[in-house]
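Q: What shape does this take:
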Amino acid sequence: MNLGLKNKVAFVSGSSKGMGKAAAMIFAEEGARVVITGRGKEAVNKTVEEIMMSTGNTEIIGIAGDLTSKEGVQSAIRQVVDKWGTVDIAISNVYGPQAEGFETVSESEWYEAYQQQVMHVVYLTSEVIPYMKKNRWGRLININSISAKEPHRELPLVTANVVRPAVAGLQKSLAFELAPYGITVNTVLPGSIETERIKEYARSRAKIKGVSSEEVQIGSWAKIPMNRVGTPREFSSVVVFLASEPAAYVTGVSIQVDGGRVRSLF
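A: Got it, this is the predicted structure:
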């Protein structure tokens, strides 16, 4: 299948590692012009070199900065537009809130969680939609979490359980507004994907339960019908398909990639 991504400009936030990196790799394989972003310049540069070497695609640039701030997003998009003149695809992907229960969360941490998850999408969308509207084509995809459909119970992730559904609501609203311009807006919800983040969660749960992280991981797998965690590439393949030309009639949806873990019908 021709995904129609050759020479499309794909901005992938949080792509120096994990699921974002896997998505960037696939975009590069498909011939897109890819923007690697992350907080650490060294990690970003390393990922750019790795993807170039692996794919033979030299149309890759790296931008280091804080994409949870308005200034950080504006600066990053300005650099992309200076380089390639537009942004066709924007993937929102930032680190999630820390594990905490309601009684231990400070007021500032509530604001921080909202800033990380919701305002990042607001800032990025605001910067890229003028170019997408002009082109009458665009893809906005948010990497969220299955907690947007089914709140976490294993860990006290109260801030995540609150702000994750807010992002899904924002994306649904944007889908209504932007559909007439040929812009699709979708959310992809990872379940247990083999990243450093999930290992961190396993360590946190192990500490709470007083067991080893290996025991926690085995217990988690039992809740997944496929009885294993997913790979970053398996997850990111769905992200890249939603960014493709064949997915032009898919918008306003939240798709979980979780091995069947979420029990809801929709």
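Q: rest of the way, CA atoms for contacts and neighbours
A: Will do.
Q: Which of the residues in stretch 206-217 are classified as buried?
A: 206, 213, 216, 217 (16 or more other Cα atoms under 10 Å).
Q: Which one of those residues is nearest to residue 29?
A: Nearest to residue 29 out of the buried residues of stretch 206-217 is residue 217 (Cα to Cα; 31.9 Å).
Q: Is the closest one located within a helix, as I assumed?
A: Yes: under DSSP: H, G, I helix; E, B strand; the rest coil, residue 217 sits within a helix.
Q: Proceed likewise with the subsequent sequence, for comparison:
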Amino acid sequence: MDLGITGRTALVTGGSKGIGRDVAHLLAGEGSRVAVVARTKADVDDAVASIRDQGGTAVGVLADMTDGEQVRRAVAEVREAFGPPLIVVGQTKFTVPGDFADIEDVSTYVDSFETYTVSQIHLLHAVLPAMREAGWGRFVHIGSATAKEPVGNIHHAVANATRPSTTGLLKTVSDEYARYGITVNTVAPGWIETQNAVDYLRANAGLETEEERRAWMLGNAGVPAARMGRPEEIASLIAYLCSAQAGYVTGNWIEVDGGHHRSAF
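A: You can find the predicted model right below:
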């Protein structure tokens, strides 16, 4: 399928690893000019080289997306290299595990809110004006299924408290900007087989092998698919949401979790 985004400029935050890297590759493969944005130069350089080796067009930008000044600079660098980014994939990470009783420092919750939600405010302010002027834009946030259905047994009280605020923000923005041809959606992965997730399960559940992880997914996590998802299974949906064909899909929360979410709605 031709996604109709040849020549578009795409900015992919966290594009050097995991899901973000797969998204960057898919968008480049569709003819978009991709800016890989992350904090670590070696990882960014490796991702950019990989895209170019496959015939794609890419540039690397170093930035911490939780810092408003760095966000604005990153967007300016992308604009100078390729033109304004009309496709934007946003994500940030903040991990302070623990149950509610374990975390008494309220500033931890504040830091989490700033990482998950304020970072997206900075990014939206930086990219929406050009999208509105162009009459076309795609903004996809990579969130987490726990924002809608918090999971207590993974001990992330802080994330469970602060992730939903990002979802509310993006739904509001999607309503305000849909009339300008701009879509805003959240993709919510469940258990995805990234290195971080594998390390977490090793440290907290003692799982060493894929067979052990599959059994745990079904018996403990309650994932009907009985396995972790693959990063490319998330990336493919994100690429579609960035497409010309997805112009009537906006304001949505789309879970990709192997059936983990139990509600029919």
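Q: thinking again about what came up before, tabulate the buried residues of stretch 206-217 of structure 1 (CSV), appending distance to residue 32 of structure 1.
A: Output for the buried residues of stretch 206-217 of structure 1, formatted as CSV (distance: Cα to Cα, whole Å):
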residue, distance to residue 32 of structure 1
206, 41
213, 38
216, 39
217, 36
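Q: can you give me the strands in the stretch 151-266 of structure 1?
A: 183-190, 254-257 (DSSP state E, counting those that start in this stretch).
Q: Pick the most deeply packed of those.
A: Mean neighbour counts were taken over those using mean count of other Cα atoms under 10 Å, and the top value, a mean of 25, falls to strand 183-190.
Q: Pull the residues that contact that strand.
A: With Cα atoms under 8 Å, 6 or more residues apart in numbering as the test, strand 183-190 of structure 1 has contacts from 132-133, 136-146, 148, 168, 171-172, 174-175, 178, 235, 238-239, 242, 248-258.
Q: Identify the residues contacting residue 108 of structure 2.
A: Here residue 108 of structure 2 is in contact with 96, 158 (criterion: Cα under 8 Å, 6+ apart).
Q: if I look at residue 265 of structure 1, how far off is residue 139 of structure 1?
A: Note on residue 265 of structure 1: its distance to residue 139 of structure 1, by Cα to Cα, to the nearest Å, is 26 Å.
Q: Which one's more surrounded, the two?
A: residue 139 (27 against 4; other Cα atoms under 10 Å).
Q: isn't that one right up against residue 88?
A: Yes: between residue 139 of structure 1 and residue 88 there is a contact under Cα atoms under 8 Å: 6.5 Å.
Q: and the closest residue to residue 223 of structure 2 other than its chain neighbours, how far is that from residue 186 of structure 2?
A: Closest residue in space to residue 223 of structure 2, ignoring its immediate chain neighbours: residue 260 at 4.6 Å, by Cα to Cα, 6 or more residues apart in numbering. Distance check for residue 260 of structure 2 against residue 186 of structure 2: by Cα to Cα, it reads 17 Å.
Q: And for residue 219 of structure 2?
A: 28 Å.
Q: same deal with residue 31 of structure 2?
A: 23 Å.
Q: How many residues are close by the closest residue in space to residue 190 of structure 2 that isn't next to it in sequence?
A: Of all residues beyond its chain neighbours, the one nearest residue 190 of structure 2 is residue 257 (4.2 Å), with distances taken as Cα to Cα, 6+ apart. As a burial measure, residue 257 of structure 2 scores 22 neighbours (other Cα under 10 Å).
Q: can you check residue 15 of structure 2 too?
A: Other residues near residue 15 of structure 2 come to 29 when the count uses other Cα under 10 Å.
Q: which SS class is the residue of structure 2 most remote from its centre?
A: Largest separation from the mean C-alpha position in structure 2: residue 101, at 29.0 Å (Cα atoms, centre = their mean). Recorded secondary structure, residue 101 of structure 2: helix (three-state DSSP).
Q: Under the alignment, what does it map to in structure 1?
A: The equivalent of residue 101 of structure 2 in structure 1 is residue 103 (alignment by TM-score structural alignment).
Q: roughly how far apart are that match and residue 158 of structure 1?
A: 10 Å.
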